[in-house]
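J.: The amino acid sequence is not available; the structure is as follows:
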């Protein structure tokens, strides 16, 4: 059986869901895989509050097992902590490089994020562009805005207005699936 490793923060972990094991977007992707009788198992390596530095520190553990497809969703917590986009990009590239070194045949996808353009001049633009540049440089499948059609919509987010509800995660899974499906053989 092939392994898909979802590596990210609370948005991957399914923070705030009553049953994150069944309602997170990796779990919803597993349901889609099962429906199509594809030979893949999902590993959810999402950790709430994780930054790209934290991800870099813990990636080796996850690479000790077989990984056929690697889905990377990190970076929004860096921005919330004021870490410059350049440092975030360096950490993401280091994670990507480690994955490629350990599993040279791995297929990869990057989940992009966006932040309000009202932030410091150029900061939001740098942050958004960082994901496109990383995806292109590493020939990764790419979802430009992971929270598309969910961010800012009250009914699709838990009361913190940051993390999606189960309904929000269904939209995310539907948005991510076509990109991920293209990586499955």
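T.: Nice, I can see it. Not measured: the values here are computed from a predicted model.
J.: C-alpha from now on. contacts and neighbour counts both.
T.: OK.
J.: what about residue 132, how many residues close to it?
T.: Using other C-alpha atoms under 10 Å, residue 132 is surrounded by 18 other residues.
J.: Point me to the helix or strand that includes it.
T.: Residue 132 is part of helix 123-137, with elements assigned from DSSP states H and E.
J.: Which neighbouring elements make contact with that helix?
T.: Judged by 3 or more C-alpha pairs under 8 Å, 6 or more residues apart in numbering; DSSP states H and E, the packing partners of helix 123-137 are helix 85-102, strand 107-111, strand 141-143.
J.: who's sitting farthest from the centroid in this protein?
T.: residue 121 (25.8 Å; C-alpha atoms, centre = their mean).
J.: so that one, which of the three states?
T.: Assigned by DSSP: H, G, I helix; E, B strand; the rest coil, the conformation of residue 121 is coil.
J.: ok, and here's another one to check against it:
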């Protein structure tokens, strides 16, 4: 019966993605303050026993330029709720975050128990040409801190790529950081968070960097391809 339940859940998820993809793409984006840290709905007493999925990242997670309800963590919550999975998604994204600043604020974020930790950082490091060894070191320290605070937390690392402005060697080595760390730490990997969105003008805002509302739906799909099996396998244990 467990396998049948999994199939039914994935079938429903595919239907949901179709519905989300057909949403109104003509509505204008709302712009909140750029540096605000946002979160999905505050948990109520009725959701106190839910597991927590913490999305820790930069403006891509925060949903810069959009209403927080349109950022990919909120879309993930919609998918999770539709499948009656007992998890709450917390958006701990902060615009402008680098791996160093993320490491420095992590202890405060980890005050809550975290069942799944989605780590989406590094893009700002790459765009600024920060030394790759520093980026790798900071990401590893973040993973270590999560494991120390929540040993049972499942970690999902969001892979990132950057334009070739810094040269082919830097660009290639930057991209390799994420699969290397995922393998070394037995973490799950989203190969490229911005797959099917990065470089697509109609799916990005005027700056060409931050996804639109429709772009965030695709980001949620990219995350769910990895997160979904993690949650469903836990739900049926």
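T.: All right, it came through fine. Note that this is a predicted model, so its numbers are computed, not measured.
J.: Provide the TM-score value for the superposition.
T.: Once superposed, the chains reach a TM-score of 0.96 (TM-score structural alignment, normalised by the length of structure 1), with 183 aligned residues with a C-alpha RMSD of 0.9 Å.
J.: Residue 107 of structure 1 matches what in structure 2?
T.: Taking TM-score structural alignment, the alignment pairs residue 107 of structure 1 with residue 154 from structure 2.
J.: what about that match, how many neighbours?
T.: By other C-alpha under 10 Å, 20 other residues sit near residue 154 of structure 2.
J.: can you pull the contacts of it?
T.: Counting by C-alpha atoms under 8 Å, 6 or more residues apart in numbering, residue 154 of structure 2 makes contact with 115-117, 187-188.
J.: For residue 209 of structure 2, see how far away the corresponding residue of structure 2 for residue 35 of structure 1 is.
T.: Counting by TM-score structural alignment, residue 35 of structure 1 corresponds to residue 82 in structure 2. Separation of residue 82 of structure 2 from residue 209 of structure 2 (C-alpha to C-alpha, to the nearest Å): 30 Å.
J.: which of the two has more neighbours?
T.: Using other C-alpha under 10 Å, the more surrounded residue of residue 82 of structure 2 and residue 209 is residue 209, with 16 against 13.
J.: That one -> structure 1?
T.: Using TM-score structural alignment, residue 209 of structure 2 sits opposite residue 162 in structure 1.
J.: Could you report the neighbour count for the residue nearest to its match when sequence neighbours are not counted?
T.: Excluding its sequence neighbours, the residue lying closest to residue 162 of structure 1 (C-alpha to C-alpha, 6 or more residues apart in numbering) is residue 151, at 7.4 Å. A count of nearby residues for residue 151 of structure 1, using other C-alpha under 10 Å, gives 18.
J.: what residue of structure 2 takes the place of residue 151 of structure 1?
T.: That one, residue 151 of structure 1, aligns with residue 198 by TM-score structural alignment.
J.: again with residue 54 of structure 1
T.: Aligned by TM-score structural alignment, residue 54 of structure 1 pairs with residue 101 of structure 2.
J.: What's the average distance for the helix or strand hosting residue 12 of structure 1 when superposed on structure 2?
T.: Using DSSP H and E, residue 12 of structure 1 falls within helix 10-13. Overlaying structure 2 shows helix 10-13 of structure 1 at a mean distance of 0.2 Å from the equivalent residues (mean C-alpha distance after the TM-score superposition for structure 1).
J.: Now stretch 81-90 of structure 2: buried residues?
T.: 83, 85, 87-90 (16 or more other C-alpha atoms under 10 Å).
J.: chain center to that stretch, what's the gap?
T.: When distances are taken as C-alpha atoms, centre = their mean, to the nearest Å, stretch 81-90 of structure 2 is centred 15 Å away from the chain's centroid.
J.: on that earlier part again, deepest of the helices and strands packed on helix 123-137 of structure 1, which one?
T.: For these, the largest average neighbour count (mean count of other C-alpha atoms under 10 Å) is found in strand 107-111, namely a mean of 23.
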